[in-house]
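S.K.: Okay, here's the prediction I keep looking at, along with the sequence it came from:
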Amino acid sequence: MAFRKRREALRSILSGSACIRPGSVYDATSIRIAEDLGFELGMFGGSVASLAVLGDPDIALITLTELAEQVRRMSRASDLPVLVDADHGYGNALNVRRTVQELEAAGVAGLTIEDTLLPQAFGVTGPQLIPLEEGIGKMKAALDGRGDPALVIMGRTGTRGGGAQASGFDDCLARARAYDTTGVDALFFTGLTTRRELDAIAAVTTLPIVLGNTQGELDDTAFLASRRVKIALQGHAPFAAATQAVYETLKALREGGSPKSLKGLASPELTGRVMRRAETEARAGEFLGLKK
């Protein structure tokens, strides 16, 4: 299958002994840069998906179609395996099944399905969770929707995500055990803050573990690897950096600056490498008879 190699690469990460830090990617250019820099994995987060496609905050406004189309653009541009945040699967368990089918066809190496109630309920501040039984149903539906057995499906719980409606750590452990039994390939956790919490999670499941941002005493990849954490995210600084750079450039031009006076622009060499100019020119020469 066309994307099998990428999925097998992600499975190798999950079965390996190291903890890797993925590169945050959000479009064809960023994924090519991450690939050229040697990242083993790209992470397409829900927040940057909403920002890149809609310019909106991460409040479940982006649709499955919009997400899948952006993934297709990245899959075409690069062979880098990508793990996609598929949020709640865009509905109930049957919608989750459809989500897996669409993202698999778009070329993802893996995806996460979470147990957060989305979109936000009326009159309630802070995140809410769906019942455990519903979460189990979503994980089972995700697995049932998988056509390529190499596709990685991760169960994600928001039990430690913070907010007034987040549940306690006992619920986090219970959900980890329950999602483990469904057959998902890994478990994804956000909001962990202590080594003691990670030790407890590692004790109740044998699955590979993926963590959101790791800070404080969890900001130690050697320790994380010793507790079966295979992937640890670093946030989405590339999108923030790109936003700041575009802002400063447009501001300078609006204020009368000359394009020649601008600083921090990509060189023609870097731009040509990112757009794969050499490969395109070679094809133009072979197929169109065009010579440089």
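M.R.: Noted; the coordinates are in hand.
S.K.: C-alpha only now, for contacts and for neighbours.
M.R.: Noted.
S.K.: need the helices for the chain, in chain order.
M.R.: Here the chain has its helices, by DSSP state H, at 4-15, 28-36, 46-53, 64-77, 93-106, 132-145, 169-182, 195-204, 221-226, 237-254, 268-274, 277-288.
S.K.: here's the one I want to compare it with:
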Amino acid sequence: MKTVTQRRQAARAVLEGQACIHPASVHDPLSARIAEELGFELGMFAGSTASLAILGAPDHILITLSEFAQQARRITRAGSIPLVVDADHGYGNALNVQRTVEELEVAGIAAMSIEDTELPRPFGAPDARLISIEEGVGKMRAAVAARVDPSLCIFARTGAMSVTSKEDCIARIRAYNDTGTDGLFLTGVTTREELDAAAGAAKLPLILGTLSPAISDRDYLASRGVRIALQGHAPSQAAAQATHATLKALREGTAPSALAGLPEKGAMARWTREAPYSEAMKRFLG
């Protein structure tokens, strides 16, 4: 097992490198262990997958900070993969952001993003809205000030490219460049023109939350300073579909021995760390 500091240093190494990597979307300890076994450099725990895993609810900011931090802690204690988390808006104003950083840092995460979306969506607002640049700067600075371990990475996140305009996105990038954060997390960037403009204004490594076919080439992304590019959260959806298919088959009379899609022999033993538990039982339980 790597220490928390080692994991945070590994995340920083990704930011300081020259390549663009795709993190593994994880939602619980088992998915994190599978991602680690497959060699993913980072795990990504998003607000949307947290809502699914904790509440079985859509991504409407219905979970609490405590629930989110507890699930993040369950993931980080299960293995050594550095965990990046989407802390949404920090669950409130700049002071809430500081509390969010405190809780998630203690939970052992390697990196986190704070966004400037106005969340939860206010009454009467048909579309997503952003807080002012001034408030966004305050939130990012508050997040950095709350950090105890300097190796913890904090990303300033904005969806301005798709919510407001390219010009507003560039203005926010320039403002967030100097807040002390370690990277800029952008969503809604779909064209090379948009990414080129964002990269031209950015002084920090970029993290992309959305990928379109036009900007999916990793060499191109790397050349624009993108160090982390998400690929969505298909694993949690696939897990839900597999559960549905298995339960449906059983309900319709399929014998357990005839079920399709089950793990290969030995996989569950690896993922649940059966061997070290067995060794501990021999050593400590006689």
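M.R.: Arrived safely. Since the model is a prediction, treat every value here as computed from it, not as a measurement.
S.K.: I'd like the TM-score for the two structures, please.
M.R.: For this chain pair, the superposition-based TM-score is 0.98 by TM-score structural alignment, normalised by the length of the second structure; 285 aligned residues with a CA RMSD of 1.0 Å.
S.K.: sorry, back to before: which one of the helices of the first structure lies nearest to Thr157 of the first structure?
M.R.: Distance to Thr157 of the first structure, taken as CA to CA, is lowest for helix 169-182 among the helices of the first structure, at 7.2 Å.
S.K.: The second structure: matching residues for the closest one?
M.R.: Counting by TM-score structural alignment, helix 169-182 of the first structure pairs with residues 166-179 of the second structure.
S.K.: Take the helices of the first structure and lay them out in TSV including mean neighbour count and distance to Arg156 of the first structure.
M.R.: Listed next are the helices of the first structure as TSV, based on neighbours: other CA atoms under 10 Å; distance: least, CA to CA, whole Å:
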stretch	mean neighbour count	distance to Arg156 of the first structure
helix 4-15	18	15
helix 28-36	20	24
helix 46-53	19	13
helix 64-77	18	18
helix 93-106	21	13
helix 132-145	20	9
helix 169-182	18	9
helix 195-204	16	13
helix 221-226	17	18
helix 237-254	13	22
helix 268-274	13	33
helix 277-288	12	40
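S.K.: Of all these, which one is nearest Leu151 of the first structure?
M.R.: Nearest of the helices of the first structure to Leu151 of the first structure, taken as CA to CA: helix 4-15 at 5.6 Å.
S.K.: Export the helices of the first structure as JSON lines, with columns for distance to Val84 of the first structure.
M.R.: Output for those, formatted as JSON lines (distance: least, CA to CA, whole Å):
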{"stretch": "helix 4-15", "distance to Val84 of the first structure": "12"}
{"stretch": "helix 28-36", "distance to Val84 of the first structure": "13"}
{"stretch": "helix 46-53", "distance to Val84 of the first structure": "8"}
{"stretch": "helix 64-77", "distance to Val84 of the first structure": "8"}
{"stretch": "helix 93-106", "distance to Val84 of the first structure": "8"}
{"stretch": "helix 132-145", "distance to Val84 of the first structure": "14"}
{"stretch": "helix 169-182", "distance to Val84 of the first structure": "19"}
{"stretch": "helix 195-204", "distance to Val84 of the first structure": "23"}
{"stretch": "helix 221-226", "distance to Val84 of the first structure": "21"}
{"stretch": "helix 237-254", "distance to Val84 of the first structure": "16"}
{"stretch": "helix 268-274", "distance to Val84 of the first structure": "22"}
{"stretch": "helix 277-288", "distance to Val84 of the first structure": "28"}
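S.K.: Compare those and give me the one nearest Lys260 of the first structure.
M.R.: Closest among the helices of the first structure, once you apply CA to CA, is helix 237-254, at 10.3 Å.
S.K.: can you tell me the mean distance of that closest one from the second structure after alignment?
M.R.: On superposition with the second structure, the mean distance recorded for helix 237-254 of the first structure (mean CA distance after the TM-score superposition for the first structure) is 0.6 Å.
S.K.: just how off-centre is that helix within its chain?
M.R.: 23 Å (CA atoms, centre = their mean, to the nearest Å).
S.K.: what's the matching range in the second structure for it?
M.R.: Going by TM-score structural alignment, helix 237-254 of the first structure sits over residues 234-251 in the second structure.
S.K.: Which residue numbers in the first structure does stretch 81-92 of the second structure align to?
M.R.: With TM-score structural alignment applied, stretch 81-92 of the second structure matches the range 80-91 in the first structure.
S.K.: residues in contact with the match of helix 169-182 of the first structure?
M.R.: 133, 137, 140-141, 144, 156, 158-161, 184, 194, 197-198, 201-204 (CA atoms under 8 Å, 6 or more residues apart in numbering).
S.K.: ok, 6 Å please
M.R.: Residues outside stretch 166-179 of the second structure that contact it (CA atoms under 6 Å, 6 or more residues apart in numbering) are 141, 160-161, 203.
S.K.: Please list only the buried members of these.
M.R.: Buried members of those, scored by 16 or more other CA atoms under 10 Å, are 141, 160-161, 203.
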